[in-house]
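Student: Make a model of this:
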Amino acid sequence: MIKYEDIIKRIASIEKKKIKNEQRIKSLLEENNTLTANLKILNQKKEMLEKMDQDLADLIPDKKKL
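Tutor: Down below sits the predicted model:
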């Protein structure tokens, strides 16, 4: 037979797990937001470098063509 105390302990255990999981989710969401922001910045830098490379290629004639 299930005892009342066992049910209370189980509920307390589940509530602790819930709190830990919520904290973990919050932490992971913050980390994800940071990584997303960093990725966005890196993609912008990549695009800028690609544009600069293309601009330089337009300005400097290819030695093979000369």
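Student: From here on, just use CA atoms for contacts and neighbour counts.
Tutor: Will do.
Student: And the helices in this structure?
Tutor: Assigned by DSSP state H, the chain shows helices spanning 4-59.
Student: Centre-most residue in it?
Tutor: Residue closest to the average C-alpha location in the chain (Cα atoms, centre = their mean): Asn32, at 2.7 Å.
Student: Second input sequence below; structure requested for side-by-side comparison:
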Amino acid sequence: MKIIHFIKILKQEINNICWPTMDATIKTTFTILITSILLSLILCIMDKTLFLIISSIMTLRF
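Tutor: All right, here's what the predicted structure looks like:
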């Protein structure tokens, strides 16, 4: 009996969920994709720059 009651309440709750529209989902996905690409490019540039700086310092002879 508790399981049937739980399933009824679950169906009611699922109907109350405010699902995003397809347009909102596409915009959010595009924003996350662009942000991830930009962040990876920034981190790559920082990594290459720091590698060059540290390599330059390591090759110096005193």
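Student: what's the TM-score here?
Tutor: The TM-score (TM-score structural alignment, normalised by the length of structure 2) is 0.63; 44 aligned residues with a Cα RMSD of 1.1 Å.
Student: Return the residue of structure 2 aligned against the residue nearest to the centre of structure 1.
Tutor: With TM-score structural alignment as the criterion, the equivalent of Asn32 of structure 1 in structure 2 is Leu50.
Student: Could you do Lys17 of structure 1 as well?
Tutor: Under the alignment by TM-score structural alignment, Lys17 of structure 1 pairs with Thr35 in structure 2.
Student: Same check on Ile41 of structure 1?
Tutor: Aligned by TM-score structural alignment, Ile41 of structure 1 pairs with Thr59 of structure 2.
Student: Count the residues that sit near that match.
Tutor: Close neighbours of Thr59 of structure 2, defined as other Cα atoms under 10 Å, add up to 8.
Student: how far away is it from Phe30 of structure 2?
Tutor: Counting by Cα to Cα, to the nearest Å, the separation of Thr59 of structure 2 from Phe30 of structure 2 is 43 Å.
Student: hmm, back to that, how much space between the residue nearest to the centre of structure 1 and Met1 of structure 1?
Tutor: Noted for Asn32 of structure 1: a distance of 46 Å to Met1 of structure 1, by Cα to Cα.
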